[in-house]
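Chemist: Next come a sequence and a model predicted from it.
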Amino acid sequence: MPAETKKNRLFTTGELQVAGLAILTAVVLTLSVQVVEASVRPSLGLYDADPAAVAPIPDVIDARPVV
């Protein structure tokens, strides 16, 4: 009779625990990589500076559509 009351499951409890651990590890790894990248991002030079502090390039005007 115990075989009839046991649920038919696709995965065993151990397999579900391993899958959950793998998902948790992937999430933690992804978040930690994002935190590290945000804290040590490279300098963008002039592109990262305040636009008012950057001197304009000589002989360059605002782009306008060709009519």
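Modeler: Nice, I can see it.

Chemist: Please count neighbours and contacts with C-alpha atoms only from this point.
Modeler: Fine.

Chemist: pull the longest helix from this structure.
Modeler: Longest helix in the chain, counting residues (DSSP state H): helix 13-39.

Chemist: List the contacts of the spatially most central residue of the chain.
Modeler: Among the residues of the chain, residue 34 comes closest to the average C-alpha position under C-alpha atoms, centre = their mean, at 5.6 Å. Applying C-alpha atoms under 8 Å, 6 or more residues apart in numbering, one finds that residue 34 lies in contact with no residue.

Chemist: Tell me how many other residues crowd residue 30.
Modeler: As a burial measure, residue 30 scores 11 neighbours (other C-alpha atoms under 10 Å).

Chemist: Use this one as the comparison:
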Amino acid sequence: MRKQTNKKPQLFTAGERKAAGLAILAAIILTLSGQALEAMMRPSLGLYDANTAAVASIPNVIEAQPIAGV
């Protein structure tokens, strides 16, 4: 007796699916490594980059106020 198989026709070959998977994986790795490198190499923002609770106020400096009557 012959065994019946219900195979669907494949749109892509196994090699094409493997190449696409590797391309997606490479894109993900490249993106994540770029983001990690950017986070390590970004310029310092000075006081704006620090935690506001940890930054002491600068002595003799007052906050900017709008000019009255303009």
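Modeler: Thanks, I have it. Computed from a predicted model, the values in this text were never measured in an experiment.

Chemist: mean distance, the longest helix of the first structure to its aligned residues in the second structure?
Modeler: Compared with the second structure after fitting, helix 13-39 of the first structure deviates on average by 0.7 Å (mean C-alpha distance after the TM-score superposition for the first structure).

Chemist: related to what we said a few turns ago, what's the spacing between the residue nearest to the centre of the first structure and residue 40 of the first structure?
Modeler: Residue 34 of the first structure sits 10 Å away from residue 40 of the first structure, going by C-alpha to C-alpha, to the nearest Å.

Chemist: Could you do residue 53 of the first structure as well?
Modeler: Residue 53 of the first structure sits at a distance of 24 Å from residue 40 of the first structure (criterion: C-alpha to C-alpha).

Chemist: can you count the residues close to residue 38 of the first structure?
Modeler: Residues contacting residue 38 of the first structure under the criterion other C-alpha under 10 Å number 10.

Chemist: An error on my part: the question was meant for residue 54 of the first structure.
Modeler: Neighbours around residue 54 of the first structure, by other C-alpha under 10 Å: 10.

Chemist: From residue 47 of the first structure, how far off is it?
Modeler: Distance, residue 54 of the first structure to residue 47 of the first structure, by C-alpha to C-alpha: 9 Å.

Chemist: Next: residue 8 of the first structure.
Modeler: Counting by C-alpha to C-alpha, the gap from residue 8 of the first structure to residue 47 of the first structure is 60 Å.

Chemist: Equivalent analysis for residue 41 of the first structure, please.
Modeler: From residue 41 of the first structure across to residue 47 of the first structure, the span is 14 Å (C-alpha to C-alpha).
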